[in-house]
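**Q** For reference, the sequence and a predicted model appear below.
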Amino acid sequence: MTVLSVNVNKIAVLRNSRGGSGPDVVEAARICLDAGAHGITVHPRPDARHIRADDVGALAGLTRARGVEFNLEGNPFAPPRPGYPGFIALCEQARPAQATLVPDGDGQLTSDHGFDFHRDGARLRPLVARLQDLGCRVSLFANAHVEPDAAAVEAAADTGADRIELYTGPYADALAAGSAASMLARFGEIARRAQAAGLGVNAGHDLSQANLGAFLQAVPGTLEVSIGHALISEALHDGLAATVRGYLAILARTGEGPMGSSTRR
C-alpha cells in the first residue's frame, strides 16, 4: 500500500507570518498522525521561511515517540548559515527515517525540478553514503515529465540511493488542463525503469484528492506520497464551516445575538 507523509511546511508559514507559536507545527503533525497519516515531512530551507531548525528537533521527537516515519527534505549542497546548520547536520541531529535530497535554490518559491543525475551523481554519491551511515533511507528528487531517460535512471541508481521521488507538478498541471494521458504514461515508464534498477519510487508536489487516484493507477508500486500544500488547503476549506460553528456556539452560550446585540431581557 502507498503510504501518506503529510508535509506541514504550510503550518509553519502561517505561524511565521504572525510571529509567536501558533498555529503549532507539532500539534498539527500530531493531529495528522491521529487521523492515520503514516508519517510527517518537512523541508527546512536555509532562509527559515517556514520550518526552522527547532521544529525539526521537535518533530523528530514526536515521530520517534509515535514510531512513524520522519522525512526530512533539503538541498545537501546549500551552505550553512546562521540558524541553519546545513542539511547533513540537521540529519545528524534528527536522524530522520528518510532523507529526501532536493536541488532547490534560495530564490525558488517551491521545489520545481529534480536532479540532473548525469551532472550531479558523483557529488551525490558520498552524501548518500553518509546519510545511510546515519540510518537514513535516502530518496532523490527526480524529474519524470521529460522523455524517460534510461541512462539517467541508471545514474540515479549508481549514487547508491534507495529511492527516487518523482516530481509530479507537471502531471497536476496537465490533468488540470485536461491532457494528462501522455504525462501519466511518461511517469509510469520512468517508474518502471527505476524499479527495474532497484530504486523504490516515491512521489510528491501538487498531488491532491482530485488527482492522486489517477496517478497511483498509472504508477503502480508507488511506495509513498508526500503531500502538503493541497492537503492543508483542502483542510482549510473543509474545516472552516465547523470552526465558524464552534465560534457561534460560544457566542450563543454567552448570550450574544446577531451583530453583537444582547439577547438578555
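**A** Okay, I see it.
**Q** Only C-alpha atoms from now on, for both contacts and neighbour counts.
**A** Noted.
**Q** Tell me where the stretch 1-150 of the chain has helices.
**A** 9-18, 25-34, 53-66, 87-94, 117-133, 150-158 (DSSP state H, counting those that start in this stretch).
**Q** For the shortest one, buried residues please.
**A** So the one you mean is helix 87-94. Residues of helix 87-94 classed as buried: Phe87, Ile88, Leu90, Cys91, Ala94 (neighbour count, 16 or more other C-alpha atoms under 10 Å).
**Q** Surely the second one is in contact with Leu131?
**A** Read it as Ile88. Yes: between Ile88 and Leu131 there is a contact under C-alpha atoms under 8 Å: 7.4 Å.
**Q** circling back: for Ile250, which of the helices of the stretch 1-150 of the chain is the nearest?
**A** Shortest distance between Ile250 and these, using C-alpha to C-alpha, is found for helix 25-34: 22.8 Å.
**Q** residues of the closest one that come out buried?
**A** Going by 16+ other C-alpha under 10 Å, helix 25-34 has these buried residues: Val25, Val26, Ala29, Arg30, Cys32, Leu33.
**Q** for comparison:
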Amino acid sequence: MNTIRPERRQGPALLRGSMVSQSTHDQRLLDRRGPADWVHMDPWRVLRIQAEFVEGFGALAELPPAVTVFGSARTKPDAPEYEMGVRLGRALAEEGYAVITGGGPGCMEAANRGALEAGGISVGLGIELPHEQRMNEFVDLGVEFRYFFVRKTMFVKYSSGFITLPGGFGTLDELFEALTLVQTRKVTSFPVVLMGTRFWGPMIDWIKGTLLADGKISPPDVDLIRCVDDVAEAVQIIVGADQERGETESRERKSVGQVVADAE
C-alpha cells in the first residue's frame, strides 16, 4: 500500500519524507533564539536572498503587463468566489494582461484557471510554508520563493494593479502591504480593487468609521480602495489606470523634450 509522504518545495528543490525540515527559511531568518552560530549563517542568507531576487527578476522580466490576483487558498471549487475568480482571470487575459497569483489552490487557482482557459499567461509565485501548498495545475510559469519579502517585491514590481478576492490573514497582509505602498507613494497609479462587497463591506465600514473618524488615516486614503462586485468593472478600473498612467508619461516626455528644445 502506497503511503503519502510529506513533501515541501524549498526554492528550486523538492524535498520528501525525512528530508522535510520542521521549520522554514523565514522562520530561521527571524528566529533570535539559540546559539551564536547565526553570526556565521546570516552572510550566507544574504547571498541566498540575493539569488532569489535575481531568479525572480530573470523569470518575470519579459512578462507583458500583468495584474496580481489575491484570495483565499481555502476557497472550494463550488464556492461563488471561485467562479468569480475564473471569470476575473478570463477577463484580464482577454484584455491582454498576464495573471499573477500566489500559485496555490482556491481563489488563486481560479484566477490562474480563467487566464489559462482564455489563452492568457498564467503565473504563480509560490512560497515555502510549513504545510506545503502545491503549485496549482493551471500555472504556465511558476516561481518558488523561500522568503515572503522577496515574493512580495515580485508581486508589486511586475503588476499594473491588485485585485483581491475574499481571503484570510495572508490575503489581508498582501492587501494592506499594497495599500501602504500606494499611500506612501512608493508606487504610483496602482489601483487596488476588492471583489465582493458583502465580504469586504464590514472592513470598509470599519476603515471609514474608525480609522478615518479617529484621524488614523486621511480622507484621500479611503479612495485608494475600490470595492465592486462586477468583474467587468474591476477590469475596467485596471485598464483606466493604465491609460491614465500612459497619458501622464506621454505628457512628461513631451515636457522634457520641450525643455531640451528651449535650452538648445
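**A** Now that the structure is in, tell me what you want to look at. Small disclaimer: the values here were computed from a predicted structure and weren't measured.
**Q** Drop the TM-score for these two in here.
**A** After superposition, the two chains reach a TM-score (TM-score structural alignment, normalised by the length of the second structure) of 0.30; 116 aligned residues with a C-alpha RMSD of 4.9 Å.
**Q** Identify, from the buried residues of helix 25-34 of the first structure, the entry nearest to Ala174 of the first structure.
**A** Cys32 (28.8 Å).
**Q** Distance-wise, check that closest one relative to Ala252 of the first structure.
**A** Cys32 of the first structure sits 30 Å away from Ala252 of the first structure, going by C-alpha to C-alpha, to the nearest Å.
**Q** Equivalent analysis for Phe215 of the first structure, please.
**A** Phe215 of the first structure is 46 Å from Ala252 of the first structure, by C-alpha to C-alpha.
**Q** do Asp133 of the first structure as well
**A** 58 Å.
**Q** Phe215 and Ala252 of the first structure: who's more crowded?
**A** Between Phe215 of the first structure and Ala252, counted using other C-alpha atoms under 10 Å, the more crowded position is Phe215 (22 against 13).
**Q** just checking, what packs against the helix or strand encompassing Ala194 of the first structure?
**A** Using DSSP states H and E, Ala194 of the first structure maps to helix 181-196. Secondary-structure packing of helix 181-196 of the first structure (3 or more C-alpha pairs under 8 Å, 6 or more residues apart in numbering; DSSP states H and E): helix 150-158, helix 169-176, strand 200-204, helix 212-218.
**Q** Can you tell me which of those is packed in deepest?
**A** strand 200-204 (a mean of 23; mean count of other C-alpha atoms under 10 Å).
**Q** quick check: angle from it to helix 181-196?
**A** Here strand 200-204 of the first structure points in a direction 140 degrees away from that of helix 181-196 (axes from the mean of the first three to the mean of the last three C-alpha atoms, to 10 degrees).
**Q** does Val42 of the first structure really touch Glu73, like I thought?
**A** Yes: Val42 of the first structure is within contact range of Glu73, at 6.1 Å (criterion: C-alpha under 8 Å).
**Q** roughly how far apart are Cys32 of the first structure and Ala235 of the first structure?
**A** Cys32 of the first structure is 11 Å from Ala235 of the first structure, by C-alpha to C-alpha.
**Q** Helices along the stretch 51-200 of the second structure, start to end?
**A** Using DSSP H, counting those that start in this stretch, helices in the stretch 51-200 of the second structure cover 80-94, 107-117, 148-157, 169-183, 197-206.
**Q** Which of the residues in the first one are classified as buried?
**A** Applying a neighbour-count criterion of 16+ other C-alpha under 10 Å, the buried positions in helix 80-94 of the second structure are 81-93.
**Q** Would you reformat those as TSV and include distance to Pro220 of the second structure?
**A** Below are the buried residues of helix 80-94 of the second structure laid out as TSV (distance: C-alpha to C-alpha, whole Å):
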residue	distance to Pro220 of the second structure
Glu81	29
Tyr82	32
Glu83	32
Met84	29
Gly85	29
Val86	32
Arg87	30
Leu88	27
Gly89	29
Arg90	32
Ala91	29
Leu92	27
Ala93	31
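**Q** Name the nearest of the residues you listed relative to Glu249 of the second structure.
**A** Closest approach to Glu249 of the second structure among those (C-alpha to C-alpha): Leu92, at 23.0 Å.
**Q** ok, the residue nearest to that closest one when sequence neighbours are not counted - contacts?
**A** Closest residue to Leu92 of the second structure apart from its sequence neighbours, by C-alpha to C-alpha, 6 or more residues apart in numbering: Val235 at 6.4 Å. Applying C-alpha atoms under 8 Å, 6 or more residues apart in numbering to Val235 of the second structure gives the contacts Leu88, Ala91, Leu92.
**Q** Thanks again, I'm all set now.
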